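In: Turn this into a structure:
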Amino acid sequence: MLAGYHIPAVAVIVAVLLPLAAVTGQPTQWRSSKCASGAYAANGTYQANLALLAAALPANASAGSGFATATVGALPDLISALALCRGDVVTDDTSASSCRACVAAGFRGAQRDCPGRKDATVYQDACVLRFSDQRFLDFVGANSPDGMFSSDSSGDIITAPAALFNAAAVALMNATASHAVTADKYFATGEEDFHASSRYPKIYGLAQCAPDMTAPQCRSCLTGFVANIPWFLNGNPRGRALGIWCNLRYSVDPFYTGGAMVKLSAPAPAIVPSIAIAETGTGRKRRIAGISAGVGCFLLLILILAACAFIRFKRRKANKNDHSALNEMARVKCTVYDFLTLQEATENFAEKHKLGEGGFGAVYKGILPDGHEIAVKKLIDSTGHGLDQIRNEVLVLAQLQHKNLVRLEGFCLHQNEILLVYEFIKNGSLDNFLFVDASRRNTLNWNEEYNIVLGIAKGIMYLHEDSSIRIIHRDLKANNILLDEAMDPKIADFGLARLQVGGHTQTKTTRVVGTFGYMAPEYAIHGNVSPKIDIFSFGVLVLEIVTKRRNCGSCEADTVNLLTDVWACWTKGTVSQMIDQSLEGHSRVQALRCVHIGLLCVQSDPHDRPDIPSVIFMLNRADMELQPPAQPAFFFGRDSNSDSQQLEQGTYVYNRSDVMIEDISVNGLTITYPYPR
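Out: Predicted coordinates:
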């Protein structure tokens, strides 16, 4: 089954400089390919799936906006693919056929340039194509590592000064990119008068983003490319900055169809007036005196600059670590916000704008001057942590880009305060839909609930398996799952543990952080840390979503919790009574399967719990037979002072006094535990 799957683009782009393919007299012949490691077997399932993509994706891309994404097959032969045609190539039926032909040619080019490779990106004049065995569509449009910058002179010479041409080209691309952000399909073309006496009197430009991107994402993507144009310009009359989600191109030759959407006048050349003076004897003396005075002033200026440079060098050396930290932050394209900007956006952090408060600090809604909504987290107890640690945390958060994670947009360092700026999620937390707000409790239908379960699993998959460093969240719970306008889940408050909590090793922690009712027993009692503690929390979440009942592991006096009730009904064969009685047919079967998977995830022995790839596989494959679950770990809120013990059935029974109770909350903010792979 071939399925279309669209996602927005990312603001962070990493480009790889590639050699330019041979350029003929026909622009459509230009092609450059990027091949990644990994080969598929000849005549195998992967090759068959690739053939399905090659047959369907060209038509999908040309049918509408010139942009299409698709996935085909199942692991380990699942393929993700993306095609983006140039905006002027899909204006009518005739040009749409050009888009279709370009994408089809891209598949053929990939076979020639990257034979037998599972991952290939092909750049052509009229389109960009990528297919891969990696789940790159699950990332928020990251172009890395498949971007490229290239320039080409083709033997031509720009007679005007290179600096003047460079400035003109950058000005044109800035204006064209700005227009593309507000234009239909995020596509714009530009034209600039250059030099009347030049062989090339005009410069032509083009800027484009994928149609599914938001305007801020498109702007950030193109801005990143424009900022890098000076690196490859060097007076070259043609250049490209290409990514799979946005691209730029300029040339002294017209290369797009239709008129220019942006037109600029010729840049004004620098004019140096020349005045001839007839020298006399007095004039000569004055000239010598002037030169002497000029030399003296020049030497004095050099001394002043040298003194300033020395003082600055001493200061920079004293603050080397701090500057290094800030430079690394800048390299990850993370916005550094001014404190006054955030103060105004939140009306001085007014109580009416507070979205929540927990163990890490308060979160406020803010509106920037351009109308963009943000969520600002003011971290508490940050005075004892150096800038290096803050840097590490921001670097970790900025690298995590996934559609099921809340995106970090920037940060602010103000005196002893640390403020993190996140995207604002309008629908708030899943907790409000399940337990808190009775008026919203029944607004979720089963399709939305199942999408939430699957989306949370995909977010955990990214943290555990696909990110550059493994992240163990350690506090997955309903109020740390936010729902966007499409009711897609986003995991919040990951990546803060290292900033706030010390004393970690790779497998054990001296301080337990988390929330009662969601903590795995081996973590709560012994401090053992592994990805399986997130699996346990996910299992509790699944059971809460299906039953719309809160697990009472956090209640002070309850001796029976949700896990107890679900297991009791499961053993009696009456578990269907705990799900929405309005569900029928396939939806009801799917809900019961989710209960089964949830019980598998909350088993007391971590080795019995499935890993997250297996969980996703079980959720996606309805025909996969599931093993019977063992009795889950129960959390009783007993008043007994007995020691923690493990019963014959593998059930943990313990009192809160048994637990390593530092930084444990009932309704706190999320704790994470990142460590290198």
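In: from here on, contacts and neighbour counts on C-alpha atoms
Out: OK.
In: what are the ranges of the helices in the stretch 1-150 of the chain?
Out: Taking DSSP state H, counting those that start in this stretch to define them, one finds helices in the stretch 1-150 of the chain at 45-63, 93-113.
In: Relative to Asp322, which of the ones you listed is closest?
Out: Checking these against Asp322 by C-alpha to C-alpha gives helix 93-113 as the closest, at 45.3 Å.
In: if we look at that closest one, which residues are touching it?
Out: Here helix 93-113 makes contact (C-alpha atoms under 8 Å, 6 or more residues apart in numbering) with 33, 35, 54-55, 57-59, 61-63, 66, 83, 85-86, 88-90, 120-124, 126-129.
In: Which parts of the stretch 101-250 of the chain are strands?
Out: Using DSSP state E, counting those that start in this stretch, the strands of the stretch 101-250 of the chain run over 120-124, 127-132, 148-152, 187-193, 202-209, 238-242, 246-251.
In: out of the contacts of helix 93-113, which are buried?
Out: 33, 35, 54, 57-59, 61-63, 66, 83, 85-86, 88-90, 120-124, 126-129 (16 or more other C-alpha atoms under 10 Å).
In: To check against the first, give me the structure of this:
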Amino acid sequence: MGLTLLKIGISRFLLLLLLLLSIHVDHAMSSNEFLLRRCSVAANYTDGDEFEVNMDSVFSTLKNEAPSIGFLNTTKGQGTEEVYGLVQCRGDVGKEECGTCITRSTIEIVQYCPNTKDAIIWFEKCQLRYSNTNFFGLLNLNDSNSWSWANSSVEYPEEFYDSLGSLLKNLTSAATTEPSRLMFARGETEYTIRQTLYGLVQCTRDTSLADCKECLETAISQINSTTCGDSKGCELLKGSCRVRFDTNSFYSTTDTTSPSPPPSSPPPNSSPPPIGSQKSESRKRVFIILAISILIVALIGCTICGFYWWKRDCFGRKELKPGQLQGNVASQQTAFARADPMDGPTFDLATIRSATNDFAPENKLGEGGFGAVYRGELRDGQEIAVKRLSRNTENGPKQFDTEVQTLAKLQHRNLVRLLGGFLEGGEKILIYEFVRNSSLDNFLFGEPRKRMQLDWAVRSKLINGIARGLLYLHEDSRLRIVHRDLKASNILLDEDMNPKISDFGTAKIFDTYQTQAETFEIIGTRGYIAPEYFFEGKVSVKLDVFSFGVLLLEIISGKRNCSFNHQETDENLLYYAWRLWMENKALQVVDQTLDGTCDKNEILRCIHIGLLCVQEDASSRPKISKVVAMLENISLILPSILPPAPSICKIRNISLGPQTSSTISGTGSELGSST
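Out: You can find the predicted model right below:
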């Protein structure tokens, strides 16, 4: 009788729980919160003038015509009074909800941004922008912000971030490769047996597929604890796209258009079904049944064990001795160390052997402390770089795991891309994108004809791209990463001479809020190592800033820091550049091949920034975010410069870990062509 009452109570409790959950989901789907707005102060209009009349006309057109298709851009007026307007509703929103959201946005945007000639506003269900300049079809990454959907902070398991990255990657692919999706996709995935993660991506329909992909990938790369605060849900908003995830269902799974024809003939403008939604309902039913069964069995088991606890010790528990406890922990750590670190796609060995012609010598691009690197070509014609761990290397396995754990979680245009790998038995292989122009080292310090290709426009692009890649590593990714071996040979150049930072085998991964660490193992390359790291073992992001400063001055001068020899003094490149700066002769450090191809003020500003980065005191060096701001905003006033760090190039008595002159893995430059 008691057990029967218990079952009835459990059933009622579960029904109440499911009812509350459904109410919560329905509320989330029907809400339309105001999220953010951006009001430009560049130009204003006065009440009642021609611009306001044209703006009202644009708003009227958007309200009347956009709800039926979920998107519209239109214009009204001429010359300086012309108004451009664009509105878009979320892809899962129906016509009625879309119309309500658009009407609300046209009212509130003028309240939030009174008399402004350029503004954008985001709601949960739609976004609206108007401007006095034509922005249609232009990729807009500048209007950007994030919005968290829960104030409480959550510690997610590692599976959450892996599932989130995979889900958003799949949604991006679906939204940008299938035109019928209208650059919109939503879906779900399970990151634990009982927990589901929901995601949604969308671009404005005036955006090209290529720009849409870039916008979504940029937004996804910026999802971290800083932007989202480890909240239960978060949305990254940009002018041209939006990305949202949540642990609660927030989107509609019903078609927002007219009734659908048979599946064999889908309507061209229909809203796409969410990825994974076809199995959603069945999974939920199975979960409910499984949860009830487990709960009942657990209650019965606990009752029986509790009754016999004093008599039989039903769990067979034994006291562990201290040595046994330590051994148990050690065995768990060993098992973790043996765990497969690959997060991305895996390749079978037969495919890799076929792509490299069975690791043929003629396909070998180079070899470093990690192992050999081979050029390969997949059956679809894609070129790849195959890094194969040497079985005889002592530090290779550690670097292999570090590189996988780092690159598998990173996506940025200025980082070399890890495509996947193979782990089985004694074979450890990583597959990278093949970068055709090899390394910056080959261009900057190689044959004169190659250095001639580096005009100031190219060198400026290299400096800015490397800085943005470091900014992503230090602040914008969900990991805080110190590269520890930034140098010219670890900067790869694609066919358009865009820089890509490579070789993460010696990278240091910090916790989100950790800023500094200490180590006894100094890893890096002479001439690029910051003094506080070399002499004291202090690791921080300022280490990479120092290396960036050295690299910047090398790019400007065309000379290596450690091989630089001034005829009259025994100065390294850093001190030579600083002395010339103090004597107002800084342009003498510039590569002679740049004569007549560069803006003197621009190059002097870059020299100034480089010298700020190589100051001896780490606290005086700017953060990389400040460096990027100084490079991109010429109106920023640069601080005065302190002397650079003393040269470490000629110190021979202090060990650099396992090697003394270069990075341990040493295979960054081999990921590209050697031609």
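In: picking that back up, which of the strands of the stretch 101-250 of the first structure is buried the deepest?
Out: When those are scored by mean count of other C-alpha atoms under 10 Å, the highest mean neighbour count falls to strand 202-209 (a mean of 27).
In: Next, the angle strand 246-251 makes with it.
Out: Strand 202-209 of the first structure runs at 170 degrees relative to strand 246-251, counting by axes from the mean of the first three to the mean of the last three C-alpha atoms, to 10 degrees.
In: what's strand 202-209 of the first structure packed up against?
Out: helix 162-182, strand 187-193, helix 215-232, strand 246-251 (3 or more C-alpha pairs under 8 Å, 6 or more residues apart in numbering; DSSP states H and E).
In: Redo the strands of the stretch 101-250 of the first structure as TSV? Include distance to Ile671 of the first structure.
Out: Listed next are the strands of the stretch 101-250 of the first structure as TSV, based on distance: least, C-alpha to C-alpha, whole Å:
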stretch	distance to Ile671 of the first structure
strand 120-124	37
strand 127-132	33
strand 148-152	37
strand 187-193	42
strand 202-209	36
strand 238-242	38
strand 246-251	35
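In: Which among those is found nearest to Asn327 of the first structure?
Out: strand 148-152 (23.0 Å).
In: hey, where'd the helices end up in the stretch 351-500 of the first structure?
Out: 387-399, 430-431, 446-461, 497-500.
In: Can you tell me which of those is most buried?
Out: Ranked by mean neighbours (mean count of other C-alpha under 10 Å), these are led by helix 430-431, with a mean of 22.
In: what range in the second structure matches that one?
Out: Aligning helix 430-431 of the first structure against the second structure (TM-score structural alignment) gives residues 440-441.
In: Can you tell me what sits against the matching stretch?
Out: Taking C-alpha under 8 Å, 6+ apart as the rule, stretch 440-441 of the second structure contacts Ala488, Ser489, Asn490, Ile491, Leu492, Leu493, Ser669.
In: Give me the distance between the equivalent of the first one over in the first structure and Phe494 of the first structure.
Out: Matched by TM-score structural alignment, Ala488 of the second structure corresponds to Ala478 in the first structure. From Ala478 of the first structure across to Phe494 of the first structure, the span is 14 Å (C-alpha to C-alpha, to the nearest Å).
In: and what of Pro145 of the first structure?
Out: 25 Å.
In: Can you pick out the residue with more neighbours from these two?
Out: Neighbours per residue (other C-alpha atoms under 10 Å) separate Pro145 of the first structure from Phe494, with Phe494 holding more: 25 against 15.
In: What residue in the second structure is paired with that one?
Out: So, by TM-score structural alignment, Phe494 of the first structure is matched to Phe504.
In: Quick check: Leu18 of the first structure touching Met148?
Out: Yes: counting by C-alpha atoms under 8 Å, Met148 is a contact partner of Leu18 of the first structure at 6.0 Å.
In: Any idea which of the strands of the stretch 101-250 of the first structure gets closest to Pro674 of the first structure?
Out: Using C-alpha to C-alpha, the nearest of the strands of the stretch 101-250 of the first structure to Pro674 of the first structure is strand 127-132, at 27.1 Å.
In: what angle separates that closest one from helix 93-113?
Out: 50 degrees.
In: For strand 127-132 of the first structure, name the packing helices and strands.
Out: strand 79-85, helix 93-113, strand 120-124.
In: Now with 6 Å, please.
Out: If contacts are counted by 3 or more C-alpha pairs under 6 Å, 6 or more residues apart in numbering; DSSP states H and E, strand 127-132 of the first structure sits against strand 79-85, strand 120-124.
In: Could you export those strands as CSV, including distance to Gly459 of the first structure?
Out: As requested, these are arranged in CSV below (distance: least, C-alpha to C-alpha, whole Å):
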stretch, distance to Gly459 of the first structure
strand 79-85, 17
strand 120-124, 25
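In: Which of the ones you listed sits closest to Leu379 of the first structure?
Out: When those are compared (using C-alpha to C-alpha), the closest one is strand 79-85, at 38.6 Å.
In: Now tell me what touches that closest one from outside.
Out: 66-72, 99, 126-133 (C-alpha atoms under 6 Å, 6 or more residues apart in numbering).
In: What residues of it count as buried?
Out: Ile79, Ser80, Ala81, Leu82, Ala83, Leu84, Cys85.
In: before we move on, what about stretch 15-28 of the second structure?
Out: Neighbour count says stretch 15-28 of the second structure has Val25, Ala28 buried, by 16+ other C-alpha under 10 Å.
In: Stretch 180-191 of the second structure too?
Out: Ser180, Arg181, Leu182, Met183, Phe184, Ala185, Arg186, Gly187, Glu188, Thr189, Glu190, Tyr191.
In: Look at the residue nearest to the fourth one when sequence neighbours are not counted and say how many residues are nearby.
Out: Nearest-residue entry for Met183 of the second structure: Ala175, 4.3 Å, with adjacent residues in sequence omitted and distances by C-alpha to C-alpha, 6 or more residues apart in numbering. If you count neighbours by other C-alpha under 10 Å, Ala175 of the second structure ends up with 26.
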